[in-house]
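Trainee: With the sequence up front, the predicted model follows.
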Amino acid sequence: MKNDLAESEKYNESLESFLSSYDVGAKLRRLRLRKKIGLVDLGKHTGLSASLLSKLENGKAVPTLSTLARIAMVFDVGIEYFFDSQRSRRMFVITRARERLRFPDRADNPVPAYFFEVLAFGAKEKRLSAYLAEFPPHKEEELRDHFHEGWELVHVLSGSLAIRFESEEHLLESGDSVYFDALEPHAYRGDSDPPAQAIVVTTRPQM
């Protein structure tokens, strides 16, 4: 019994030492302050008590994987955020053209309305998402509206692109841009051959 207790205490000490090397508490506090949210409000979002969150920030409590997962989900970051060393965390990320992957708008769509490539897939703590998109020509009746939280900016690089916003269609030519509330129903339609190309930037909603 005493041996088991000693082993348990030794394990906890090792775990605390391991976590302290990653400054998990400091990263949590930095993330919370950056989002301008108090301990009580964060507790409401995560289901954790403000006192526990305070202890985590001050290194007086050891977080479980489940606890970190809850916090990561609220702040929309990967759980790896808490385990990146300061040396490996970079806010300057280059994505080479050869590294980009091309995806259709929906995996189940036999005739995609557009294709997109993520321009900064390696960046962490992204406050926005940017894509290089290609829009093959389509008829208006083939469009399907979608919406999501945040704001959206579309800048046409080449070709013609029709954007339907709140049931009204607008035609954008090369060099044109549009900025709108993405929570409203909208859809894209390529209106040129070769396909239109555009940079699409979406922001994450503020908590």
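Mentor: Right, received. Where do you want to start?
Trainee: can we go C-alpha only for contacts and neighbour counts from here?
Mentor: Will do.
Trainee: For residue 33, grab the count of nearby residues.
Mentor: Using other CA atoms under 10 Å, the number of residues around residue 33 comes to 12.
Trainee: Show me what the helix or strand where it lies is packed up against.
Mentor: Element membership of residue 33, judged by DSSP states H and E, is helix 24-34. Here helix 24-34 touches helix 50-57, going by 3 or more CA pairs under 8 Å, 6 or more residues apart in numbering; DSSP states H and E.
Trainee: by contact count, what packs against the helix it packs on?
Mentor: Partner elements for helix 50-57 (3+ CA pairs under 8 Å, 6+ apart): helix 24-34, helix 39-46.
Trainee: how near is the nearest residue to residue 57 once chain neighbours are set aside to residue 31?
Mentor: Excluding the flanking residues, the one nearest residue 57 by CA to CA, 6 or more residues apart in numbering is residue 25, at 3.7 Å. According to CA to CA, to the nearest Å, residue 25 stands 10 Å off from residue 31.
Trainee: of the two, who's got more company?
Mentor: Just comparing residue 25 and residue 31: by other CA under 10 Å the higher neighbour count belongs to residue 25, 23 against 18.
Trainee: In three-state terms, label residue 133 for me.
Mentor: Under DSSP: H, G, I helix; E, B strand; the rest coil, residue 133 falls in the strand class.
Trainee: Comparison target below:
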Amino acid sequence: MAVCCYVVFIRIQRTAMTFPSADLGARLRASRLNAGLTLDAVSAATTLSKGYLSRVERGLKAPSLLAIQRLSAALSLTMGELFGETTSDGAVEVTRRQDRQRVAGGGAERLFPTRGGGLDSCVIYPGVDLQPRPDARAHAGEEFVLALAGVIELRFVDRGVVLEAGDCAQFPGHLLPRLRRVGEAAASALVVVSRQAG
């Protein structure tokens, strides 16, 4: 009886474990900005180059497991939080209607406490006279206005825009329009300010 022997050669290629980078990069950038850290600071804390970190954040580079571990430690996050599998305790904020903060000067309610940058939102109740939005200041970001009730006019330097309930407008933050309600009916609008972050 003949015995056949087969020798099988298996070539194992060693590769670094990598992870999908598009969503992860966006989460890394948001986490870094929320922590108030620059790319330089994260680079120093992780010993990963600034260029490498920039490519990871833009989704151009898939980070290794070691890089993920270093980044999660530097940002004080778990790996589950970086991958979007868990939510940190302070990630979701809720403000109840009765807890809204009145803006100095009246005519508006702040929906969340201001942190000096990022996103700011309020509900405004414009009067019959053209007035700047309470607490408004010029900035390099964008503003968004959604008419919730009534009719509202936004008056810019050289033009006016009328918004009825459900209409919205978006414009650069340096324009600072004055606002008023049109007609006798009460009017309100949601204003969202997105300030430019570095």
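Mentor: That came through fine. For clarity, every value in this text was computed on a predicted model and none was experimentally measured.
Trainee: Residue 156 of structure 1 matches what in structure 2?
Mentor: Counting by TM-score structural alignment, residue 156 of structure 1 corresponds to residue 147 in structure 2.
Trainee: Give me the spatial nearest neighbour of that match, chain neighbours excluded.
Mentor: Residue 147 of structure 2 sits nearest to residue 189 (CA to CA, 6+ apart), 4.2 Å away.
Trainee: counterpart of that neighbour in structure 1?
Mentor: Checking TM-score structural alignment: residue 189 of structure 2 goes with residue 198.
Trainee: Now do the contacts for that match.
Mentor: 132-134, 154-158 (CA atoms under 8 Å, 6 or more residues apart in numbering).
Trainee: Ok, residue 193 of structure 2 next?
Mentor: Counted by CA under 8 Å, 6+ apart, residue 193 of structure 2 has contacts 119-121, 141-144, 173.
Trainee: And the longest helix along structure 1, what's buried?
Mentor: In structure 1, with assignment by DSSP state H, the single longest helix is helix 2-20. Within helix 2-20 of structure 1, the residues that count as buried by 16 or more other CA atoms under 10 Å are 16, 19.
Trainee: what's the angle from it to helix 24-34?
Mentor: 40 degrees (axes from the mean of the first three to the mean of the last three CA atoms, to 10 degrees).
Trainee: Just to check, residue 69 of structure 2 is in contact with residue 80?
Mentor: No: applying CA atoms under 8 Å, one finds residue 69 of structure 2 not in contact with residue 80, separated by 10.9 Å.
Trainee: Comparing those two, which residue is more hemmed in?
Mentor: Neighbours were counted for residue 69 of structure 2 and for residue 80 using other CA under 10 Å; residue 69 has more, 16 against 12.
Trainee: What's that one aligned with over in structure 1?
Mentor: Residue 69 of structure 2 maps onto nothing in structure 1, by TM-score structural alignment.
Trainee: In three-state terms, label residue 69 of structure 2 for me.
Mentor: Assignment for residue 69 of structure 2 (three-state DSSP): helix.
Trainee: residue ranges of the helices in structure 2, please?
Mentor: Going by DSSP H, structure 2 shows helices at 22-34, 39-46, 50-57, 65-74, 79-82.
Trainee: so which of the ones you listed gets nearest residue 178 of structure 2?
Mentor: Closest to residue 178 of structure 2 of the helices of structure 2, according to CA to CA: helix 22-34, at 31.1 Å.
Trainee: What are the buried residues along that closest one?
Mentor: 24-29, 31-33.
Trainee: Go through those and say which is closest to residue 182 of structure 2.
Mentor: For those, the nearest to residue 182 of structure 2 is residue 33 (39.8 Å; CA to CA).
Trainee: So that closest one sits against residue 57, correct?
Mentor: No: using CA under 8 Å, residue 33 of structure 2 makes no contact with residue 57, being 11.4 Å away.
Trainee: ok so residue 67 of structure 1 is a helix residue?
Mentor: Yes: assignment of residue 67 of structure 1 by three-state DSSP places it within a helix.
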